[in-house]
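> Below: sequence and its predicted model.
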Amino acid sequence: MKKLRIAWGITGAGHYLRESYAVMGELKKEGHSITTFVSRAGEEVSRMYGLFDDLKEISDGTYLNEIFLDSAQGASFPKIGRFNLKRYDLFVLTPATSNTVAKIVFGIADTLVTNCAAQAMKSDVPCLIVPVDQESDVVSELPYTLDRSRCESCAECPPKAACPGEAIQDHIDLLKCQGCGTCVDLCLHGAISGGDPVPLTIRQVDARNTRMLAEMEHVQVISRPKRLLETVRKM
């Protein structure tokens, strides 16, 4: 099997996020190089779900195994030039939010990840994209939340004292939450939970954009992240 140089985009969807990280890890173990491009929302949501630190094991900082964050890039996204220089064999985007899919379909490239998609297509680099909003409804996963109706506002709050991100006040600040889950078992009143399933109805406009995405040149829409393994292994 050929060892590929993969550019991997992550956007801000909780749905398919854990599965996407797991697939990245599997492909890394198989010897592929993975450069990770993370949108601003993708960075925030990855931290909320306690996954962001896993990126450092997948993309360890060596050449073509770096992590590039939208929050740390300039407006011209200079690292995207690697696509034009044929440094990558493949662009993978998962999870791809409905917002990201809409931008790609209508030619808007104003973020790090959508610019990756645009330059990959312009450079004839194959694109494998997993939209979170396809034809059927989905069940996503909630981040950690605080149920105010069960919270007793304890003078000494064990979850608050133990939180490494200082995210717990009278609510959980998801921009500070690291997704570690330490707080759940420490709450004496069961007021904190995370990972609960939440059903989502796919909007017709999002399903339509996904169909349009599948018709674009150099793009293959994949139904879910684990299906990427078979596709990549055949390349």
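All right, it came through fine.
> okay, CA-based contacts and neighbour counts for the rest of this
Fine.
> Quick check: longest helix in the chain by residues?
When the chain is parsed with DSSP state H, its longest helix is helix 17-29.
> which strands and helices sit next to it?
Judged by 3 or more CA pairs under 8 Å, 6 or more residues apart in numbering; DSSP states H and E, helix 17-29 is in contact with helix 55-58, strand 90-96, helix 227-233.
> now do 10 Å
Here helix 17-29 is seen to pack against strand 5-10, strand 33-38, helix 40-48, helix 55-58, strand 90-96, strand 138-141, helix 227-233 when contacts are counted using 3 or more CA pairs under 10 Å, 6 or more residues apart in numbering; DSSP states H and E.
> Below is an additional structure, to be compared with the one above:
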Amino acid sequence: MKPIAWGITGAGAYLYESVESIKTLIKATQVTVYVSRAGAELLRTYGLLDELLNSVKNDYPSGIVFEHDEPSSYPLAMRVYRGVYEAVIVSPASLNTVSKIVHGIADNLVSNLVIHALKNNIRVFIVPVDLFEIKSRIPVVLDRSKCILCRECIASTVCSTGALTKDSFLKVKLNLAKCNMCRLCRSVCPWRAIEYDVEIVVKPHTYYSRIVSKLYEIDGLTVAKSPIEVLKYLGVA
């Protein structure tokens, strides 16, 4: 199998599953992961960035292309015209990314990759997060009902990244973008007000579903229910 291009966008649903699927796929072929700005933020917040970086260390063209490292013309996405990739996968695909694709907008790294892949008749697989009811996880949750029991937040004093900071009104603020998932704050909080990997159920809205359903109208594009389903299409899973 020729190398695969895999796009990651700013959606938490299917993010864990996508990273695991990339780790499976890299055993069968080279994988280039194209990560949008929002995708990079979420990978870091969910504690998956280092895991992904270590997983795709392989021969060319394996590796990670970050949007923040690319000029606005996104030249590395033009590999699709050189016959480098057998297919392009986007998982998870946020509603923002899906909306761009269905309207032919290519103004960021991942949407650029998809639009040019379609122009060059390369197979595209999209795993949208807003079409089906799915279970997802929130990386960190601060339970305010428990947090009010303390006069001063002990957890904020041990946070080395500045993710937890004292606040005169709320007592403590949580900045997910700075959290490295070390979980030290949870270990010192006497009320267990900080929880990690909290499971939620995300239900599709009809408005979102109508937008996502337009993907089915695009020739050369396959909509998949999960990243595992994409691997089955490729004969890997």
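It's in. Computed from a predicted structure; not experimentally measured.
> List the TM-score for the superposed pair.
Comparison of the two superposed chains (TM-score structural alignment, normalised by the length of the first structure) gives a TM-score of 0.90, and 229 aligned residues with a CA RMSD of 2.0 Å.
> circling back to that earlier point, would you turn the helices and strands packed on helix 17-29 of the first structure into JSON lines with mean neighbour count and distance to residue 126 of the first structure?
Formatted as JSON lines, these follow (neighbours: other CA atoms under 10 Å; distance: least, CA to CA, whole Å):
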{"stretch": "strand 5-10", "mean neighbour count": "24", "distance to residue 126 of the first structure": "10"}
{"stretch": "strand 33-38", "mean neighbour count": "26", "distance to residue 126 of the first structure": "15"}
{"stretch": "helix 40-48", "mean neighbour count": "21", "distance to residue 126 of the first structure": "22"}
{"stretch": "helix 55-58", "mean neighbour count": "16", "distance to residue 126 of the first structure": "21"}
{"stretch": "strand 90-96", "mean neighbour count": "26", "distance to residue 126 of the first structure": "5"}
{"stretch": "strand 138-141", "mean neighbour count": "17", "distance to residue 126 of the first structure": "27"}
{"stretch": "helix 227-233", "mean neighbour count": "14", "distance to residue 126 of the first structure": "11"}
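> Figure out which of these is closest to residue 149 of the first structure.
Of all these, strand 138-141 sits nearest to residue 149 of the first structure, with 21.2 Å by CA to CA.
> What span of the second structure is that closest one aligned with?
Aligned by TM-score structural alignment, strand 138-141 of the first structure falls on residues 134-137 of the second structure.
> how much does that stretch stray from the first structure?
Compared with the first structure after the fit, stretch 134-137 of the second structure shows a mean deviation of 2.3 Å (mean CA distance after the TM-score superposition for the first structure).
> Can you tell me, leaving aside adjacent residues, what's nearest to the most far-flung residue of the second structure relative to its centre?
Going by CA atoms, centre = their mean, the residue of the second structure most distant from its centre is residue 151, 36.8 Å out. Nearest residue to residue 151 of the second structure in three dimensions, chain neighbours excluded: residue 171, at 7.8 Å (CA to CA, 6 or more residues apart in numbering).
> Okay, the most centrally placed residue in the first structure and residue 210 of the first structure: tell me how far apart.
Nearest to the mean C-alpha position of the first structure, by CA atoms, centre = their mean, lies residue 10 at 3.6 Å. Using CA to CA, to the nearest Å, one obtains 17 Å as the distance from residue 10 of the first structure to residue 210 of the first structure.
> now residue 32 of the first structure
28 Å.
> So for the two, which sits in the more crowded spot?
Neighbour count, other CA atoms under 10 Å: between residue 32 of the first structure and residue 210, residue 210 has more, with 23 against 18.
> Tell me the residue in the second structure aligned with that one.
So, by TM-score structural alignment, residue 210 of the first structure is matched to residue 212.
> Leaving out sequence neighbours, find the closest residue to residue 136 of the first structure.
residue 202 (6.7 Å).
> give me every residue that touches that neighbour.
By CA atoms under 10 Å, 6 or more residues apart in numbering, the residues touching residue 202 of the first structure are 98, 132-138.
> Same check on residue 224 of the second structure?
Contact partners of residue 224 of the second structure, counting by CA under 10 Å, 6+ apart, are 89-91, 125-128, 230-231, 233.
> again, 7 Å this time
Applying CA atoms under 7 Å, 6 or more residues apart in numbering to residue 224 of the second structure gives the contacts 125-127, 230.
> What does it correspond to in the first structure?
That one, residue 224 of the second structure, aligns with residue 222 by TM-score structural alignment.
> Quick one: neighbours of residue 187 of the first structure, just the number.
Around residue 187 of the first structure there are 18 residues (other CA under 10 Å).
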